[in-house]
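Undergrad: Need a 3D model of the sequence below.
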Amino acid sequence: MKFTLLILSLFASSALAKEKMNVLFIISDDLTATALSCYGNTVCKTPNIDRLAAQGTRFTRAYCQGTYCGPSRASFMSGYYPHAIKMLGYGSPRPAIGDRATWAQHFKNSGYYSARVSKIFHMGVPIGIEKGTDGPDDPASWTERFNSQGPEWRAPGDGETLENNPDGKKPGPVGGNTFVVVEADGDDLAHSDGKTAKKAAELIQTHKNEPFFLGVGFVRPHVPFVAPRKDYKDFLPYNKMVLPEKVDGDWDDIPKQGINYKTSKNMKMDLRRQKKAVGGYYASVVYMDRMVGQVLDSLTKSGLDDKTIVIFTSDHGYHLGEHDFWAKVSLHDESAAIPLIIRLPGKKPAVCHSLVELLDLYPTLSNLCGLEVPSRLQGKDISPVFDNPKHEVRDAAFSVNGKGFLLREHDWAYIQYGEDGNKGIELFDMNKDPKQYTNLATDPKHAGTVTRFRKKMTAKLKEIRTNDLGLKY
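TA: Take a look at the predicted model:
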């Protein structure tokens, strides 16, 4: 009898080990970690993302590999750094990787139902969302794919164009990749992210009896800042919004290449408009957070919490007036750092301070789900941190923006413009100067540190271009 019970116990353990874990990958667009209450924001409340953080591992030093949508998404979905696949624009990685499997495709090839809802690879916002088109998506990655069309800046409500509208003569909101705030009429389903949450919940219910890889892409808080009216209540009147500290001469020691493409000056945004931009961004975050909650609730209702690894992140960060910079692209921490939360069934909640990259998701999730981890992948398997949050994955994170390169260590942030740094260098002591106000690159006291980073950057770029793709660099 005891022998029979032992056999049954071993059989049950074996069956559990072979049971495929689901993957629910939730990604927000243009989200800075500093807008989330679980990362310390006291104005913008994000209870649903906070709930996930309280149940999973929250990473405090996660970095994207491209500080704008196109290269970032092509990178983490393909498993290669942007310069390896020559993707600094807004296309698909497919021409560079050939028949190699993307992250989602690897799961699809391993017997998973693979689907995306809205923006996973690059997709133009707002125009692509208005039209409901695929953008440079990768059809081979998915069993099914769904777009979430929405009105964007055309949504009925009270709207204002904040960017390049100093005299207020533009009638209400205007289209394009522009700072626009719309306090929108209608409910959640009037907008793209509401439709995305609903479709994701339906797919979880429909496919609960088979292993799935589900990519859920929310487009907020990407401009235009459009959200239902109720999501603005905590941020009105806008003049109570607090802007980051403004330091006289802040740009004086920054190379020309380091001045971000959107600034308070070139956007012609006065303090009133800047404060409204922050309020509009936060309202978009609150709306997105509520939609994340709907997806998480559907997972619970389907009985899949213990069978599903949940990831929440963003494609890159975002400036909200720090250094008088706005939006993405900059290689400073506001733009290069990202929120990253991973909830793994059976693991204790934790906070991890190791330097990790979005590129690590492909190999890590493959390993955690018992799939082969392709040796060609350029990210690292970070799964040891779920048993030991103090585990150090790497000594530096790497990111690019088309003009420059970032190496981010725990103590230092090093940015060089041009492959040999001939267009300028930035060096910041992140312990003494975490907001990156004082560039030490030309200080003779730190010449040795600059030399060390130059050599390290040269080695990193060589490593990135040493791969199996067969491309000419």
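Undergrad: Every contact and neighbour count from this point should use C-alpha atoms.
TA: OK.
Undergrad: where do the helices sit along the stretch 251-400 of the chain?
TA: Along the stretch 251-400 of the chain, counting by DSSP state H, counting those that start in this stretch, helices occupy 271-301, 333-336, 361-368.
Undergrad: Buried residues of the shortest one, list them for me.
TA: Which is helix 333-336. The neighbour-count check on helix 333-336 (16 or more other CA atoms under 10 Å) flags 333, 334, 335, 336 as buried.
Undergrad: nearest to residue 81, of these?
TA: Distance to residue 81 across these (CA to CA) is lowest for residue 336, with 14.4 Å.
Undergrad: One more sequence to fold, the one below, so I can look at both together:
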Amino acid sequence: MKNVVFVFSDQWRWCDHGYTGNKEVATPHLDALARESVHFTHAIATMPVCSPWRASFLTGQYPLTHGLFLNDLRLNHKATSLAEAFGQAGYDTAWIGKWHLDGTGRSQRIPKERRQGFDHWRVLECTHNYLHSEYFAGDETQKRTWPGYDAYAQTDEALAYLQSRPKDKPFLLCLSFGPPHDPYRMCPEELLKTYDAKTLSLRPNVPDASRADAQKTYAGYYAHIAALDQCVGKLLAALKASGQLENTVFVYTSDHGDMLHSHGMLKKQKPWDESIRVPLLIRLPGGKARTIEGPIGTPDLMPTLLGLCGLPVPATVEGRNLAAVVQGKRTWDDDAALILCAVPFGEWLRRNGGREYRGIRTVRYTYVRDLSGPWLLYDNREDPYQLTNRANDPALKGVQAELEKKLAARLKETGDDFASADTLIARCGYKTDANGTVDYANPQRWGQETVKARV
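TA: The predicted model follows:
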């Protein structure tokens, strides 16, 4: 039985790696991994924000099914989780790092019954204080503190787990990093010094007025990335040295991207590529490299991992098992990955342009509707930086009609009636402020067991 090591970061967009063409960021270990991996060039964060992505990853469901279409809500137990599915097959299961799925405050202990089946547990709900990062170990009631930069310490914990566990029992290890999410400069000082902000080039869709701020942001973001690349290198070296690499499916990805001043915006939730496109490398035993252009969405990850290990996919899963595609046994013809924002909140407040949307990302096009109708249409082949919105352009009338049909089909398939944010919040009984944001500083129990988000 194959092992699984699933490594993911928070807020790392697809384009910022050497293997994707960025020559200013140091990712030698990931570049080497790419030379031995199946590379999905259009991996899409279905809902590009932390808790919704994690819930879709763990359940294989879309956000309006599992109910977490906002941050800081608690994931219910209606679905068979990733860890439960692997555990039922005899796997040891481990989660190390950021969780962000419990909905009872960001620094509270999470009891065993709310860990979605994970056994080895070194977790805090959420923190972005990477230099003083706390966590709970197993059933302990007192917090511990990761020494130094937390991603380094969490990687060491993962190495200790790999070294101490029984060699004759398969395992699922999820390593969840907080960086390169801001604070962008709360990173190893020695790596930050390697980037001269004034010399860094920017994506062409960063406005001139944002140039100086963007370069400073890039420098810290790149320093985080360089640190995480080192972590991936240590994991791969340890797996190789122990002889486990060739019996392990090794995955590297991120939960969503970061606008990083592109189009004058920061962070996530938005439907532009900087927010929705993420890296995805899947190294199979044998290390044969291949590139797949067809889009893969967040709910597809769980069933694909199970399929790669020859395990059954639970009936509660909505995502697609693409194991045969990853293994090269069939081609991938579906060219439409769903993207959505059910409730604009946080960095995507309405006063900052936030809005509900539903859309699809194909290999060539991005098509998005808001509550008023067609909103965005980009020809990403001709316009890779999405500088010209072609929505309702007569020259693309036929293309837009076809994309609208594909979007309508995906919404019907996922049971999404494209209700307003207020309607969805009312259906689920969530408590939010005037900005649609959950108050994570005042923990409450949420109505997760009676969610009626789908109609």
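Undergrad: Can you give me the TM-score here?
TA: Scored against TM-score structural alignment, normalised by the length of the second structure, the superposed chains reach a TM-score of 0.79; 393 aligned residues with a CA RMSD of 3.0 Å.
Undergrad: picking up where we left off before, looking at the buried residues of helix 333-336 of the first structure, which one is closest to residue 214 of the first structure?
TA: The shortest distance between residue 214 of the first structure and any of those, using CA to CA, involves residue 336 and amounts to 25.2 Å.
Undergrad: unless I'm mixing things up, the closest one is touching residue 67, no?
TA: Yes: contact criterion CA atoms under 8 Å: residue 336 of the first structure and residue 67 qualify, at 5.6 Å.
Undergrad: so what sits against both of these two?
TA: A shared contact of residue 336 of the first structure and residue 67, defined by CA atoms under 8 Å, 6 or more residues apart in numbering, is any residue touching both; here these are 316, 317, 329, 330, 399.
Undergrad: Report the two of those residues separated the most.
TA: 317 and 399 (11.8 Å).
Undergrad: Show me the helices in the second structure, by range?
TA: If DSSP state H is used as the criterion, the helices of the second structure fall at 28-34, 50-59, 63-66, 82-88, 150-164, 189-192, 211-241, 273-276, 301-308, 323-326, 397-413, 421-428.
Undergrad: compared with the first structure, how much does the fourth one deviate?
TA: Right, helix 82-88 of the second structure. Aligned to the first structure and superposed, helix 82-88 of the second structure gives a mean residue distance of 1.2 Å (mean CA distance after the TM-score superposition for the first structure).
Undergrad: what's the single longest strand in the second structure?
TA: Looking only at the second structure and at elements set by DSSP state E, the strand with the highest residue count is strand 171-180.
Undergrad: now the angle from it to helix 211-241?
TA: Relative orientation of strand 171-180 of the second structure and helix 211-241, computed by axes from the mean of the first three to the mean of the last three CA atoms, to 10 degrees: 160 degrees.
Undergrad: Summarise which helices and strands strand 171-180 of the second structure is packed against.
TA: Of the remaining helices and strands, those touching strand 171-180 of the second structure by 3 or more CA pairs under 8 Å, 6 or more residues apart in numbering; DSSP states H and E are strand 3-10, strand 92-98, helix 150-164, helix 211-241.
Undergrad: can you name the residues of the first structure that that strand overlays?
TA: When strand 171-180 of the second structure is aligned against the first structure using TM-score structural alignment, it corresponds to residues 212-221.
Undergrad: Figure out how far the matching stretch is from the centre of its chain.
TA: Here stretch 212-221 of the first structure is found 11 Å from its chain centre; the criterion is CA atoms, centre = their mean, to the nearest Å.
Undergrad: What residues of that stretch count as buried?
TA: Within stretch 212-221 of the first structure, the residues scored as buried using 16+ other CA under 10 Å are 212, 213, 214, 215, 216, 217, 218, 219, 220, 221.
Undergrad: tally of neighbours for the closest residue to residue 73 of the second structure other than its chain neighbours?
TA: With CA to CA, 6 or more residues apart in numbering as the criterion, residue 73 of the second structure has its nearest non-adjacent residue at 4.0 Å, and that residue is residue 103. Using other CA atoms under 10 Å, residue 103 of the second structure has 24 other residues around it.
Undergrad: how near is the alignment partner in the second structure of residue 82 of the first structure to residue 296 of the second structure?
TA: Across the two structures, residue 82 of the first structure finds its equivalent in residue 63 of the second structure, going by TM-score structural alignment. Plainly put, residue 63 of the second structure is 16 Å away from residue 296 of the second structure if you go by CA to CA, to the nearest Å.
Undergrad: try residue 26 of the second structure
TA: Counting by CA to CA, the separation of residue 26 of the second structure from residue 296 of the second structure is 26 Å.
Undergrad: With distance to residue 95 of the second structure added, can I get the helices of the second structure in JSON lines?
TA: Rendered in JSON lines, the data for the helices of the second structure read as follows (distance: least, CA to CA, whole Å):
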{"stretch": "helix 28-34", "distance to residue 95 of the second structure": "21"}
{"stretch": "helix 50-59", "distance to residue 95 of the second structure": "12"}
{"stretch": "helix 63-66", "distance to residue 95 of the second structure": "20"}
{"stretch": "helix 82-88", "distance to residue 95 of the second structure": "9"}
{"stretch": "helix 150-164", "distance to residue 95 of the second structure": "9"}
{"stretch": "helix 189-192", "distance to residue 95 of the second structure": "27"}
{"stretch": "helix 211-241", "distance to residue 95 of the second structure": "15"}
{"stretch": "helix 273-276", "distance to residue 95 of the second structure": "24"}
{"stretch": "helix 301-308", "distance to residue 95 of the second structure": "15"}
{"stretch": "helix 323-326", "distance to residue 95 of the second structure": "23"}
{"stretch": "helix 397-413", "distance to residue 95 of the second structure": "31"}
{"stretch": "helix 421-428", "distance to residue 95 of the second structure": "28"}
